[in-house]
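In: only geometry, no sequence info:
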């Protein structure tokens, strides 16, 4: 009876150890996404672990962290207005320097769920060029859009710094935010 009990304990111990080894087959990949020209952080870049369904977005300082299986070899990083990059996963931090894509031939409309070319987009969309925003002396982002987009009314709810305002798109009976 004792040899059988010893065999059962050894079998249980080996199962627990193998389960621990199976759980350890993922790793944490960290890094930072920046512009290749000026080194500024790119917030909102999408990082895909190729061959899996794992994705993440870069934070406002450009940093990211994603859990990936140890079998994963590459990351695909994309950001609107920049060329996609495929990076080999090594040990340590990943530094991604994105190059601007100056060959974009047509306008892209960014919706809440998918990027579409302007030709495929059936809705109404307003465009504000970056040059128009840079040329306007503003204190906040909502001031940059005020008067630039038809049908968009922006109101400050208070004069306190950091308080959010309200946005009314195409009248009060439409989308309110």
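Out: Arrived safely. Please read these numbers as outputs of a predicted model, since none were measured by experiment.

In: switch to C-alpha atoms for all contacts and neighbour counts from now on
Out: OK.

In: all helices for this protein, in order.
Out: Taking DSSP state H as the test, the helices found in the chain are 2-23, 130-135, 141-145.

In: Name the residues of the shortest one that come out as buried.
Out: Buried residues in helix 141-145, defined by neighbour count with 16 or more other C-alpha atoms under 10 Å: 142-145.

In: which ones are touching the residue nearest to the spatial centre of the chain?
Out: Geometric centre of the chain, nearest residue: residue 57, 2.5 Å, by C-alpha atoms, centre = their mean. Contacts for residue 57 (C-alpha atoms under 8 Å, 6 or more residues apart in numbering) come out as 43-47, 64.

In: Now the two most distant members of the residues you listed.
Out: The largest separation in the contacts of residue 57, counting by C-alpha to C-alpha, is between 43 and 47 at 11.4 Å.

In: take the one below as the second:
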């Protein structure tokens, strides 16, 4: 009878130890924390909507809301990569912070580019749709006789039609 009691005490201690390890292993492996923040412009501190916030070296990403705020789960020592069209990308080290404010500077070079749209031109900063670029170097590589032949197949979703009357 005493042997059985000793056996159950050993099993009971092992079971409690196993149960404690299982319970605390979740805490050990769950080192991610929720990081909140806001993305604003460098010039006027106005909030930026639709900015991509990504954990560097990971597939985890999110986008900012209308007020420029975001929330993402990342390790305490992670680096966030913040990027948006028309702004310079920025890397921010989290360093155990739970709330981050990021100021993005405008990319003056990309906003000054001129985009040809149908029969007119628009500055890149004013375009809200998708843009495809075909450079002169790409056109020069193709041995064709007309411009429409050179553009054919160079930009996804573009249908080139020659309406030449001759």
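Out: On my side now, so go ahead. Everything numeric in this text was worked out from a predicted model, so none of it was measured.

In: Any idea what the TM-score is?
Out: Remark: TM-score between the superposed chains equals 0.63 [TM-score structural alignment, normalised by the length of structure 2]; 120 aligned residues with a C-alpha RMSD of 2.4 Å.

In: Please identify which of residue 43 and residue 47 of structure 1 sits among more neighbours.
Out: residue 47 (22 against 18; other C-alpha atoms under 10 Å).

In: Distance of the more buried one relative to residue 2 of structure 1?
Out: Using C-alpha to C-alpha, to the nearest Å, we find residue 47 of structure 1 at a distance of 55 Å from residue 2 of structure 1.

In: Spit out the contact partners of the nearest residue to residue 116 of structure 1 once chain neighbours are set aside.
Out: Nearest non-adjacent residue to residue 116 of structure 1, counting by C-alpha to C-alpha, 6 or more residues apart in numbering: residue 109, 5.4 Å away. Counting by C-alpha under 8 Å, 6+ apart, residue 109 of structure 1 touches 115-118, 121, 125.

In: Then residue 54 of structure 1?
Out: 48, 66-68 are the contacts of residue 54 of structure 1 under C-alpha under 8 Å, 6+ apart.

In: and the gap between the counterpart of residue 79 of structure 1 in structure 2 and residue 147 of structure 2?
Out: Alignment note (TM-score structural alignment): residue 79 of structure 1 maps to residue 84 of structure 2. From residue 84 of structure 2 across to residue 147 of structure 2, the span is 33 Å (C-alpha to C-alpha).

In: neighbour count winner among these two?
Out: residue 84 (18 against 11).

In: can you pull the contacts of that one?
Out: 50-52.
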